[in-house]
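*Asks:* structure here, sequence nowhere to be found:
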């Protein structure tokens, strides 16, 4: 009986295939009240994703190195790296637990890991598949304080607590 159960468990993994990132971009946005915007982004996205058959079976992790986030203002990037404690927390990740089809798009349920803190989140996403290419487009927001990060201040200028994330990731089976 043990051998049959082990065989079934191992054979389920045989039907899953890896997904690799063809290209992608993750953009963050926040504001400095009374001053300007902060818009770091990265295209250096990596993944450890699998899919069994349909989109709802995608599981795994999407991640990038904190230092790959760059904006048009290098001095602000240095402050951002310091805030994110990039020497200690070198990677920001999102682990996909499950994907559920809803009326208009998909809900991706997962866990964000940022600053050593893990938070569960549901992300709305448009996901389309064509010719073994899967495109995921969506966005979500979170607060810095949710991850034990205090929005920086300088004199009378304060960074907004809310960070908006937009992503566009193309995957290949």
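*Replies:* Yep, it's here. Small disclaimer: the values here were computed from a predicted structure and weren't measured.

*Asks:* please count neighbours and contacts with C-alpha atoms only from this point.
*Replies:* OK.

*Asks:* now name the helix or strand holding residue 79.
*Replies:* helix 74-83 (DSSP states H and E).

*Asks:* what helices and strands are in contact with that helix?
*Replies:* With contacts defined as 3 or more C-alpha pairs under 8 Å, 6 or more residues apart in numbering; DSSP states H and E, there are no secondary structure elements packing on helix 74-83.

*Asks:* next one for the comparison:
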């Protein structure tokens, strides 16, 4: 598992599942790549406006949590590193382009055995863009998937300040 540390909570052991393939956390579909200022900059800076237009109507895939079986994660890392190394140094030092590159490689079909993890429906729940009224907490202050089960991995919980405050009290006391 590759993960951000600042804004990720693991509520259940993700390795209790039989992981086959590469699991990628998708953002809520209310904002697409071509509608997000960060993605517009990252992708157009590195790959140009023409490529941005090609994938602008796709859902954002967040690079903040990626997991899978050993082979899939190692292939992911090799693919990302190869892409980083193929890009001009002067361009790569200007900004942090990893998520733009991650999306470019996903929508160019450079990753194998991909499992798209939609928020509150799968092992990775990237909830930053999920409307707050769609996020349900149980009596133990755990975020639930839409099927009522405790979500496994929660990413971007801090985009909802009340949930961030609940988690701070829960995990820092």
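*Replies:* Sure, I can see it. Model, not experiment: these values are computed from the prediction.

*Asks:* need the TM-score between these chains.
*Replies:* Scored by TM-score structural alignment, normalised by the length of the first structure, the superposition of the two chains gives a TM-score of 0.25; 70 aligned residues with a C-alpha RMSD of 4.8 Å.

*Asks:* tell me the helix or strand right after the helix holding residue 79 of the first structure.
*Replies:* Helices and strands here follow DSSP H and E; after helix 74-83 of the first structure, the next one along the chain is strand 91-101.

*Asks:* what's downstream of that following strand, the next helix or strand?
*Replies:* With secondary structure assigned by DSSP H and E, strand 91-101 of the first structure is succeeded by strand 106-114.

*Asks:* just want the angle from that following strand to strand 91-101.
*Replies:* Computed with axes from the mean of the first three to the mean of the last three C-alpha atoms, to 10 degrees, the direction of strand 106-114 of the first structure lies at 160 degrees from that of strand 91-101.

*Asks:* tell me the angle the next helix or strand after strand 106-114 of the first structure makes with strand 106-114.
*Replies:* Using DSSP H and E, the helix or strand that follows strand 106-114 of the first structure in sequence is strand 117-130. Angle between the axes of strand 117-130 of the first structure and strand 106-114 is 140 degrees (criterion: the same axes, to 10 degrees).

*Asks:* who does strand 117-130 of the first structure touch, helix- and strand-wise?
*Replies:* Packing partners of strand 117-130 of the first structure (3+ C-alpha pairs under 8 Å, 6+ apart): strand 106-114, strand 133-143.

*Asks:* which one of those lies closest to residue 97 of the first structure?
*Replies:* When these are ranked by proximity to residue 97 of the first structure, the top entry is strand 106-114, at 4.8 Å, counting by C-alpha to C-alpha.

*Asks:* which secondary structure elements does the closest one sit against?
*Replies:* Identification of packing neighbours for strand 106-114 of the first structure by 3+ C-alpha pairs under 8 Å, 6+ apart yields strand 91-101, strand 117-130.

*Asks:* which positions in the lengthiest strand in the first structure come out as buried?
*Replies:* In terms of residue count, the longest strand belonging to the first structure (DSSP state E) is strand 17-32. Buried residues in strand 17-32 of the first structure, counted by 16 or more other C-alpha atoms under 10 Å: 18, 19, 20, 21, 24, 26, 27, 28, 29, 30, 31, 32.

*Asks:* which one of these is nearest residue 167 of the first structure?
*Replies:* The shortest separation between residue 167 of the first structure and any of the buried residues of strand 17-32 of the first structure is 4.4 Å, and it belongs to residue 26 (by C-alpha to C-alpha).

*Asks:* how much space between the closest one and residue 13 of the first structure?
*Replies:* Distance from residue 26 of the first structure to residue 13 of the first structure, counting by C-alpha to C-alpha, to the nearest Å: 29 Å.

*Asks:* and for residue 114 of the first structure?
*Replies:* With distances defined as C-alpha to C-alpha, the gap from residue 114 of the first structure to residue 13 of the first structure amounts to 29 Å.

*Asks:* residue 118 of the first structure now?
*Replies:* Using C-alpha to C-alpha, which is the criterion applied here, residue 118 of the first structure is 27 Å from residue 13 of the first structure.

*Asks:* who has more neighbours out of those two?
*Replies:* Neighbours around residue 118 of the first structure and residue 13, counted as other C-alpha atoms under 10 Å, are more numerous at residue 118. The numbers are 16 against 12.

*Asks:* that one - nearest residue in space that isn't next to it in sequence?
*Replies:* In this structure, residue 118 of the first structure finds its nearest non-sequential neighbour in residue 112, 5.5 Å apart by C-alpha to C-alpha, 6 or more residues apart in numbering.
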